[in-house]
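J.: following is a predicted model, sequence given first.
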Amino acid sequence: MTEEIKEVARPSVVSFKKEEFAKLIINDLSSSKSGRKFLKKYKQSEVREIIENYKDEKNQEKLREISLLIWAKSPQYQRLLKHFAGMATFAHVVPPIKEIRKMNKTKVMKQYVEIGELVKLMNLRHEMTKVLSVAFREDIFYGYIHKEGTKSFHIQQMPFEICKLSSVEDGVLNYSIDMSSFEKNEDQLYKWADEIQYKYREWKALKEKNPKISKWVELDAKNTICIKVNEDMLEIFPPFAGVFDSVFDIEGFKELRKDKEKLGNYMVLAQKLPMRTDSDNNNDFLIDKDFMMFFHNQASDVVPENVGVITSPMEIDPITFKENKADNDGVGKATRDFWEGTGVSQLLFSSDNNSSAGLAMSIKSDEEIVFQLLTQIERWLNRYLKGQFKDLMFNVSILPVTRFNQGEMYKMYLENAQYGVPVKNHLSATVGLDPIEVMNMSFLENDLLKMHEEWIPLQSSHTMSDPASVSSDQSGDEGRPKKDDADIADETSRDRDKPNS
């Protein structure tokens, strides 16, 4: 019996539609983002434009907002501001400003104690560090003083949006507040200071008679404090706005590094479709679509997420993204540019090199910026004392002492005190004692506890040899004591670390 063989008609051309071919990309490796923004509200180009046009009041408000956002998102910017705001120790003394030798001693002593107690109540180190934190971030700090007798003292930060510089008194800035801001929330007015409540009602009564009256009303100078970093300009300009661009660069390079690391973990498996070599038709594949899809899906189901599968009739050449051997870390370069832009040594926050001399000079430059603000605070403090005492005999003097030069200043005052210069209070201030503490601790230790009679004086290091430098056969010899590690040069430090030959 003859078996009939039927031929199955095969299409001369096996072609694909674009929609069907798109389905072959099972694992999509493209994770492109629609533009990067370090800040959701501002692009880098917009920030540059705002800085250039900082004289516009609206741009000044935007700069303050940008500074706040960057402070919240950039650890470099945050550490920079904390470096300056937390540098000062607010060591202070209360020197006389009048001839007190001929005055009533009881009266003089009474006022000295009262001023000492008031300044102690203020807790300058805590309150003024908060003031400087805001000032370095926003360029200006508006505050209102809340004092309850001898029990409590607090500086309330006033909202930037309702405050405006208005005058200068005794070299100290004063500000006004926008009374119209309370109109919509009069039920919340009780939360504000009595002076603000009184002046708002007074302003509202005047507005009913004259609707064109200014909305700005200046607060009493004895109840306010205003500190501005850029004191030589009226515009509000964050002192480190010049490095905003560098902060964007750091974050941008971080994203690029992430993308490069992510791309380096990708792999693509390419399956080549066989084609008929003896056919004159285009797209004439050796296998049909169903057969191809079966093996394509089989491969796609077993590969991990970071491996893509491509099925194509064309040759696919691998493309690799090799690292640039010459300084490929853009993040490190952008970070160095950031610190160079601030003028602050990067050595304070990293250990790229060990030049102690360069670091010391950089810190001194930073201290000069802080000292200017200490002068502002000192003038405000003495103006405040004028409002508290009718016949003021003393002022408060804030010493140029920081956490970095504390030891240096202590040695300077100690040497002067040894020659009879009246700086015992200055010496005590450098170790963190307030004037009222010096007076009371001296009375406590000398008169009550009589510690000077009970305690045996400690032996001085200048009369003792360094045990580590004395050998067993030279135990009786005295020599010069070793310097502290912080007081020696880099070369000396390295020589000490060398093993003995």
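T.: Great, that's in hand. Given the structure is predicted, the values throughout are model-derived calculations rather than measurements.
J.: only C-alpha atoms from now on, for both contacts and neighbour counts.
T.: Fine.
J.: which stretches of the stretch 401-501 of the chain form helices?
T.: Assigned by DSSP state H, counting those that start in this stretch, the helices in the stretch 401-501 of the chain fall at 406-418, 424-430, 435-442, 451-454, 490-497.
J.: please identify the most buried of those helices.
T.: With neighbours taken as mean count of other C-alpha atoms under 10 Å, the helices of the stretch 401-501 of the chain reach their highest mean count in helix 424-430, at a mean of 22.
J.: where do the strands sit along the stretch 351-500 of the chain?
T.: 397-398 (DSSP state E, counting those that start in this stretch).
J.: got it, and the chain?
T.: Using DSSP state E, the strands found in the chain span residues 92-93, 140-148, 152-157, 163-169, 172-178, 216-218, 224-228, 267-272, 307-312, 397-398.
J.: will you turn those strands into TSV that also has mean neighbour count?
T.: Output for the strands of the chain, formatted as TSV (neighbours: other C-alpha atoms under 10 Å):
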stretch	mean neighbour count
strand 92-93	24
strand 140-148	19
strand 152-157	16
strand 163-169	14
strand 172-178	20
strand 216-218	18
strand 224-228	24
strand 267-272	16
strand 307-312	18
strand 397-398	21
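J.: dump those strands into TSV; add distance to residue 459 as well.
T.: Converted to TSV, the strands of the chain look like this (distance: least, C-alpha to C-alpha, whole Å):
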stretch	distance to residue 459
strand 92-93	30
strand 140-148	47
strand 152-157	43
strand 163-169	53
strand 172-178	49
strand 216-218	60
strand 224-228	47
strand 267-272	72
strand 307-312	73
strand 397-398	33
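J.: which one's the longest helix in this protein?
T.: helix 356-388 (DSSP state H).
J.: chain center to that one: distance?
T.: Helix 356-388 has its C-alpha centroid displaced from the chain centroid by 18 Å (C-alpha atoms, centre = their mean, to the nearest Å).
J.: between it and strand 163-169, how many degrees?
T.: Angle, helix 356-388 to strand 163-169, by axes from the mean of the first three to the mean of the last three C-alpha atoms, to 10 degrees: 80 degrees.
J.: could you give the angle of helix 356-388 to helix 490-497?
T.: Relative orientation of helix 356-388 versus helix 490-497 (the same axes, to 10 degrees): 110 degrees.
J.: on contacts alone, who are the packing partners of helix 356-388?
T.: The helices and strands touching helix 356-388, judged by 3 or more C-alpha pairs under 8 Å, 6 or more residues apart in numbering; DSSP states H and E, are helix 75-85, strand 172-178, strand 224-228, strand 397-398.
J.: try it against this one:
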Amino acid sequence: MKKGRKRRGNYSNSRRIHGRTDRFAQILADPKARFKAGTAATTEKNNLKTYIKKPYDNAARIAATVREASVTSGVFAKVIDYYQSILTYNYTIYPVLGNKTYQLDMSGMQDAYTDIAYELRKYNIKYYAPYILKEILIDGVVFLYEVQDSTGSIEYLKMPIDWCKISGQENGVYRYMLDMSKVKSDVVGYLPEEIQTAYDSYQNKSGTDDTDKWYDKKWYFIENGVAFTFDINTLVNDGLAVSPMVGMIIDNLSLQQAKDNVDVKDSLDTVRLIHSKIPLDKDGVPQIDLETAKIFDNAIRTRMPEGVVTVTTPTALDNVPLTGSGNAGAYDTVGKSIEQLFYDLGTSSSLFGGSTTSSNIVKESIKKDAYYLYANFLPLLENYYNSKIALVKTSTDNEWSIKFIRQSNFTLDDDTKRLKEQLSFGGSRLDYMAACGFLPEEIVPKLEFEQRVMNIDSIMVVKPTSNTISGKQAASDSQAGRPTESNPSDDTERINDSQ
């Protein structure tokens, strides 16, 4: 009877959560875009230089400018795509010894492994991790609210950057607080129930003195939220962070200006002036009246092709080509601006078609960028997911931990080969299988299904080759098997199964 009530309660909660999730879908598709950061980007160099002098005080403006560059600048957009595609996000899980647990409880260990693997499956790691990385590179920090749908899967609602600040760190996981004064009445109805309750408290001025939930009577500590940033200095900079790409935004503006100069040069190179001279008498007086001259000018102007400008004056002027009158080094300026932009981004331009003297330069550049993410991004993910699986009650007393395999899509063969070679010296098979793309929830059911259900070894019979043939092959197959001599010739007898 108790089980039935519990199931009905869970089902009711799932329906209620699913209903809130539907409302989130509506606000995210709101054509009025009410639920977004309200800080505008700047396109003036002088303003940017002022912002960068005090980056943390202008974090929201810098984030808006970098985000605009990620859309309008092809170079910057491709660099973001490149960083997103470096990691494989393959991971494995393992039990942790210690903390008064010094041996594994073998009786229920496989069930515990399955429970943890299934819990991580709900977070759809390979889908959301690249998105989180992109937002960090653009905004410097990303504020997410966890939403659970009716199936138990976790999805994320991104909070506007100028509404939030990081409030602290717990076990390597950043937590944040939300400025309730920024939340508008026409938006609050689409927000999670926790934030709606906090909004009501803020409006009614009730409970905001509770320092465990509120700071300065308007900042609410979000319980079901998580923040990600590479900048640990955010803890001493008022909970704010700036994009690691901040150094490129001024050079990106220089690149855009250089491109505009090319457009001006191209326009000047194609313009032609056609001069219609008004005849003058010996005293310099026009021999036709201005109204007549205007008629002639309009007649010529309407018949000129695009790129040809007509001029009607009494002064002497011939057809004047403007080829080369623009900035002769405009294209060189663009090239140098792109080189400087890549330099500030810390990425080799050779990856994107730039000139290089060695393919090894490209390979080493990829490794450098991969190690940057290994050191900064993967620990953030591991701390976050470890905090989630620590809440899962399993059939054993052991804690569990997640580990992301340090491998790159660009050096996948080398990274996987290294783990394969370690197997000969006692390396982990789970790590190797994870490096091959197996998710933890795949390993046990897939292998058991292949061996116990399909009996796949009986179906996939290995074909005999010179490496797999035995010494007992049928006598009729006299040419099969390895030769009997060290230096065989075409007529050398070979060992077969009958021998």
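T.: Yep, that arrived. All values reported here derive from a predicted model rather than from experimental measurement.
J.: circling back: and of the helices and strands packed on helix 356-388 of the first structure, who's closest to residue 364 of the first structure?
T.: The minimum distance between residue 364 of the first structure and those falls on helix 75-85, with 11.8 Å, by C-alpha to C-alpha.
J.: re the thing from before, just so I know, which of the helices and strands packed on helix 356-388 of the first structure lies nearest residue 92 of the first structure?
T.: Across these, residue 92 of the first structure has its closest neighbour in strand 397-398 (4.3 Å, C-alpha to C-alpha).
J.: how far off centre is that closest one?
T.: Once both centres are worked out by C-alpha atoms, centre = their mean, strand 397-398 of the first structure turns out to sit 26 Å from its chain's centre.
J.: any idea how far residue 302 of the second structure is from the residue mapped onto residue 270 of the first structure from the second structure?
T.: Counting by TM-score structural alignment, residue 270 of the first structure corresponds to residue 275 in the second structure. Using C-alpha to C-alpha, to the nearest Å, we find residue 275 of the second structure at a distance of 14 Å from residue 302 of the second structure.
J.: what are the buried residues along stretch 330-345 of the second structure?
T.: Residues of stretch 330-345 of the second structure classed as buried by neighbour count (16 or more other C-alpha atoms under 10 Å): 330, 333-335, 337-342, 344-345.
J.: farthest-separated two in the residues you listed?
T.: 330 and 345 (22.6 Å).
J.: okay, which residue is most central for the first structure?
T.: The first structure has residue 78 as the residue nearest its centroid, 2.0 Å off, counting by C-alpha atoms, centre = their mean.
J.: returning to that earlier point: list the buried residues for the longest helix of the first structure?
T.: By 16+ other C-alpha under 10 Å, the buried positions in helix 356-388 of the first structure come out as 360, 362, 366-367, 370-371, 373-374, 376-386.
J.: repeat for stretch 105-125 of the second structure
T.: 109, 112-117, 119-121, 123, 125.
J.: quick check: which of the strands of the first structure is nearest to residue 422 of the first structure?
T.: Relative to residue 422 of the first structure, the nearest member of those by C-alpha to C-alpha is strand 92-93, separated by 11.9 Å.
J.: quick one: the closest one to chain centroid distance?
T.: The answer for strand 92-93 of the first structure is 28 Å, by C-alpha atoms, centre = their mean.
J.: hmm, back to that, so can I have a markdown table of the buried residues of stretch 330-345 of the second structure showing distance to residue 181 of the second structure?
T.: A markdown table is the format used below for those (distance: C-alpha to C-alpha, whole Å):
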| residue | distance to residue 181 of the second structure |
| --- | --- |
| 330 | 49 |
| 333 | 47 |
| 334 | 45 |
| 335 | 47 |
| 337 | 42 |
| 338 | 42 |
| 339 | 44 |
| 340 | 41 |
| 341 | 38 |
| 342 | 40 |
| 344 | 37 |
| 345 | 36 |
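J.: now, those residues that are in helices?
T.: Applying DSSP H to those, the entries found in helices are 330, 333-335, 337-342, 344-345.
J.: pretty sure residue 224 of the first structure is touching residue 146, no?
T.: No - applying C-alpha atoms under 8 Å, one finds residue 224 of the first structure not in contact with residue 146, separated by 9.3 Å.
J.: what's stretch 17-29 of the second structure in contact with?
T.: Identification of contacts with stretch 17-29 of the second structure by C-alpha atoms under 8 Å, 6 or more residues apart in numbering yields 35, 147-150, 157, 187, 190-192.
J.: out of those, flag the one nearest to residue 2 of the second structure.
T.: Of all these, the one with the least separation from residue 2 of the second structure (C-alpha to C-alpha) is residue 150, at 21.7 Å.
J.: name the nearest residue to that closest one, ignoring sequence neighbours.
T.: Leaving aside its sequence neighbours, residue 150 of the second structure sits nearest to residue 14 (C-alpha to C-alpha, 6 or more residues apart in numbering; 4.6 Å).
J.: quick one, what contacts that neighbour?
T.: Contacts of residue 14 of the second structure (C-alpha under 8 Å, 6+ apart): 149-152.
J.: which of those residues are buried?
T.: 149-150.
J.: okay, the contacts of residue 14 of the second structure in JSON lines with distance to residue 287 of the second structure next?
T.: Below are the contacts of residue 14 of the second structure laid out as JSON lines (distance: C-alpha to C-alpha, whole Å):
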{"residue": "149", "distance to residue 287 of the second structure": "86"}
{"residue": "150", "distance to residue 287 of the second structure": "89"}
{"residue": "151", "distance to residue 287 of the second structure": "90"}
{"residue": "152", "distance to residue 287 of the second structure": "91"}
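J.: which of the contacts of residue 14 of the second structure lies closest to residue 102 of the second structure?
T.: Taking the contacts of residue 14 of the second structure together and measuring to residue 102 of the second structure by C-alpha to C-alpha, the closest member is residue 152, at 32.8 Å.
J.: mind checking how far the closest one is from residue 398 of the second structure?
T.: 24 Å.
J.: about what we covered before: ok, which of the strands of the first structure comes nearest residue 249 of the first structure?
T.: Closest of those to residue 249 of the first structure is strand 140-148, at 26.6 Å (criterion: C-alpha to C-alpha).
J.: name the residues that touch that closest one?
T.: 131-132, 134-135, 152-160, 163, 175, 223-229, 236.
J.: cool, stretch 117-130 of the first structure as well?
T.: 85-86, 88-90, 150-155, 434, 436.
J.: and the end-to-end length of that stretch?
T.: Using C-alpha to C-alpha, the end-to-end distance of stretch 117-130 of the first structure comes to 21 Å.
J.: ok, now stretch 432-448 of the first structure?
T.: 22 Å.
J.: what range in the second structure does that stretch sit on?
T.: Alignment note (TM-score structural alignment): stretch 432-448 of the first structure is matched to residues 437-453 of the second structure.
J.: what's next to the matching stretch, contact-wise?
T.: Contact partners of stretch 437-453 of the second structure, identified using C-alpha under 8 Å, 6+ apart, comprise 90-93, 114, 117-118, 121, 433-434, 456-457.
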